[in-house]
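Got a predicted structure here, sequence first:
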Amino acid sequence: MPLTHFEDLSAHGQGFVDDPYPVYARMREHGPVHRVRTAASGEFWLVVGHEEARALLTDPRLSNDIRHSAAWQDDGGNSIGLNMVQTDPPQHTRLRGLVARNFTTRRIEALRPRVQQIADELVDAMLPSGGADLVEAFALPLPLAVICELLGVPAGDRKAFHDWYLESTDFTRPEVAGAAAQAMTGYLADLIAAKQLAPGTDLLSALAGDAGDGEDRLTAEEMLGMAFLLLVAGYETAANLLSGGTLALLRHPDQLAALRADWSLMEKAVEEMLRYEGPVETTAFRYTKEPVEIGGTLVDSGESVAVVLAAASRDSGRFADPDRFDIRRDARGHMAFGYGIHHCLGAPLARMQAAVAFRTLLERCPRLALDTDPDALVWRPSLMLRGLHHLPVTFG
């Protein structure tokens, strides 16, 4: 039976936030499942093995509904609506189906010319200065503009929404977080109402047209939660992919040179970026509905369990030499988008957007280089999302 040990992740400080992979590798040497503690979430179970992660994410004995947690309590009123991430079948199946029938490959592919235009405009704005914070000037505004256009959010409202989101996820200031969540709730409710009165061709209008009574309709709470999920999941994770992927390329000049010499490697390069430095570090909690054995460890009923997607994607049992960044690698099987019924619905949009953005950036900035010591870069202190605060670069 695998050995498990207790790990206080908060005790590792900012060093763990900036580079968690050695800690996860050491934990995996003791077994795929461990009891851990963080300052934000207390004690819970963490899965760091690839095989065990896939098994858990398809196990119906674990629920995404917090009401199955033994420690369930009110979240303070900061939750915005009800979305797919928080539900199980059959409710999840219904919600995902309603979104999927409108979030089509055709709709996503139709965005490609606009993604290219936005990327070019952002590079045009960056180049004259000779350098920029790539997060602020490119990685964040590109997906924010794309997802807002897809959903039909007016351009003038995008900065306010972004500021609200950042404040709502600041768990060190609960009063600020609560006020921001309420502001977002009110804004989205008004936007949805406006789409219902005067629908456009955007995705939010299509979903608003599906709101109402009946099994094939979204309730008001579901509509609100879906709008929030699509907006947030559609741009912060994409921004993390763009900044983290660029950093991986700049820290591996041989791989950057190989990609510039052969653009046909772009698809594999994006998959390797997702595997090596994925934008989502850890899943949301799953809750055991009954005692479950995970990787040889018995987890009691009502326990909170999270999967470290970043650790599963660097499991040497699945990927040879997993800490090596290699854009020619067959990275299929990585866990960046999750697995099972909660596999990220926006994965095709993220891949298309990344391919356009990376080629545009690398072609138009041939002397792109880091403008800081890579060890001085600071990552956001979140166990769930993995993203850089800033990425200073020069254009040569």
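Alright, I've got the coordinates. Numbers count the residues shown, from 1 in each chain.

use CA for all of it now, contacts and neighbours both
Noted.

Show the contacting residues for Pro279.
Pro279 sits next to Thr237, Ala238, Asn240, Leu241, Gly244, Ala336, Leu385, Arg386, Gly387 when contact means CA atoms under 8 Å, 6 or more residues apart in numbering.

One more pass at 6 Å, please.
Thr237, Asn240, Leu241, Arg386 (CA atoms under 6 Å, 6 or more residues apart in numbering).

Next one for the comparison:
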Amino acid sequence: MSVQVTDLAEFGEQFRTDPHPVYARLRERGPVHRVRLPAPDAHHETWLVVGHEEARAALADPRLAKDGNRIGITFLDEQLIGKYLLIADPPQHTRLRALVTRAFTARRVEALRPRIERITADLLDAMLPRGTADLVDAFAYPLPLTVISELLGIPEPDRAEFRALSSEAVAPTGAIAEREAFVRLAAYLTELIEDKRCSGPGDDLLSDLIRTTAADGDRLSPGELRGMAFLLLIAGHETTVNLITNAVHALLTHPGQLADLRADMTLLDGAVEEALRYEGPVENATFRFAAEPLEIGGTAIGRGEVVMVGLTAAHRDAARFPAPDRFDIRRDTRGHLAFGHGVHYCLGAPLARLEARIALRALLDRAPDLALAGPPGAWLPGMLMRGVRSLPVRW
């Protein structure tokens, strides 16, 4: 029996700007669909999960592999960077995560609070006298980039180039540019790790990962170290940029909610969680592969087929979140999937939340007349990230 394939490219640029109506129409027909992805992944077909219950189950289903090698596929990132958590399955994933969590502890994240507050204050000191700015360029991007760079020991002169390369890696503008970004990132991280080995590891997280040894003597290999550094650097700032930007955009386009938050800052945690649900920083989880035949939401998935779990789509499922298109900072957001679910739940979630809370509180405190100064810039290409290139604001 032939399967209906929805070509997402047919919805044009409007799908990139506002995919929610398309996902809503798909959900009306069922929780799982065969889709053809738009550029830059044009002609690539995948199963797309758009229902919340089905998405949550799929994220934790061990039959859906993250390691393409289980079905005979090796991707560009693994070839050039090495194995890391997002493309590994248990027991390899269990081993890698255990080694990383020995160094990347909750205590270490909380100890970053004063430094995050200082970086935030310095960025606002530079931005606010101007009266208007692109929030992404002046604030939302440099904050998490500086935090993760300092955490991992990335020298300041290297950060501008790293920003360009990481943006291309997560929201590629084309296949050639994407490959070049991975090649350059792999070379840079290899050199950085070797420099730290030779000069003597410092007190940064990457140095700790180099030193970390499990009770049985297990350590990260050079390739695993490179993969871990890649994941922490990319996931440690690209997603947080979008979280801060999308949260500010949502608040400024919902003045009643913004006024409520200004009047009662105890609502801040709820505002961050609702921003994660309403317009989260990751549109779709990275690909999964059926290691064996299975069913998702009544749809048969054959072994070796590709599955994409829609986080943005799941978060607008009325069966889980009533009136899902309403931005409501008092909403019960429990069960949102912005940081994933199951064994691949985001290791950096506490840091992302901490940065977003500090950033929003400081921005709203110091810019009481904050408002949009124009429409947001273009939405990021591809199906992975959900964010804009720029956000003009004034105060």
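Sure, I can see it. None of these values were measured; they are calculated from a predicted model.

What does the superposition give as a TM-score?
TM-score of the superposed chains, computed with TM-score structural alignment, normalised by the length of the second structure, equals 0.94; 389 aligned residues with a CA RMSD of 1.9 Å.

Need the contacts of Pro279 of the first structure in CSV (columns: secondary structure and neighbour count).
Shown next, in CSV, are the contacts of Pro279 of the first structure (DSSP: H, G, I helix; E, B strand; the rest coil; neighbours: other CA atoms under 10 Å):
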residue, secondary structure, neighbour count
Thr237, helix, 19
Asn240, helix, 23
Leu241, helix, 27
Arg386, coil, 24
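
Sticking with the aligned partner of Ala119 of the first structure in the second structure, tell me its helix or strand.
Counting by TM-score structural alignment, Ala119 of the first structure corresponds to Thr120 in the second structure. Assignment of secondary structure by DSSP states H and E places Thr120 of the second structure within helix 113-127.

After that helix, which helix or strand is next?
Following helix 113-127 of the second structure in sequence, per DSSP H and E, is strand 132-134.

can you list the residues that contact that next one?
Under CA under 6 Å, 6+ apart, the answer for strand 132-134 of the second structure is Ser390, Leu391, Pro392, Val393, Arg394.

and that strand, how far from the first structure on average?
When the first structure is overlaid, strand 132-134 of the second structure sits 0.4 Å from its aligned residues on average, using mean CA distance after the TM-score superposition for the first structure.

Check which element follows that strand along the chain.
helix 135.

Can you check the distance spanned by stretch 327-335 of the first structure, start to finish?
Counting by CA to CA, to the nearest Å, you get 17 Å between the two ends of stretch 327-335 of the first structure.

Sorry, slip of the keys, the one I care about is stretch 309-323 of the first structure.
The first-to-last residue distance of stretch 309-323 of the first structure comes to 14 Å (CA to CA).

How about residues contacting that stretch?
Val48, Gly49, His50, Arg275, Glu281, Thr282, His334, Met335.

Can you tell me which of these lies closest to Leu361 of the first structure?
Arg275 (20.8 Å; CA to CA).

Around that closest one, how many other residues sit close by?
Counted with other CA atoms under 10 Å, the neighbours of Arg275 of the first structure add up to 27.

quick one: it from His50 of the first structure, how far?
For Arg275 of the first structure, the distance to His50 of the first structure (CA to CA) stands at 12 Å.

go on, Gly42 of the first structure?
24 Å.

One more: Ser10 of the first structure?
Per CA to CA, Ser10 of the first structure is found 23 Å from His50 of the first structure.

Among these two, which residue is more densely surrounded?
Between Ser10 of the first structure and His50, His50 has the larger neighbour count (other CA under 10 Å), namely 26 against 15.

Which position in the second structure pairs with Val17 of the first structure?
Under TM-score structural alignment, Val17 of the first structure pairs with Arg16 in the second structure.

Enumerate every residue touching the closest residue to that match other than its chain neighbours.
With sequence-adjacent residues excluded and distances taken as CA to CA, 6 or more residues apart in numbering, Arg16 of the second structure is closest to Trp379, at 6.3 Å. Shown in contact with Trp379 of the second structure (CA under 6 Å, 6+ apart): Thr17, Gly387, Val388.

Much appreciated, bye for now.
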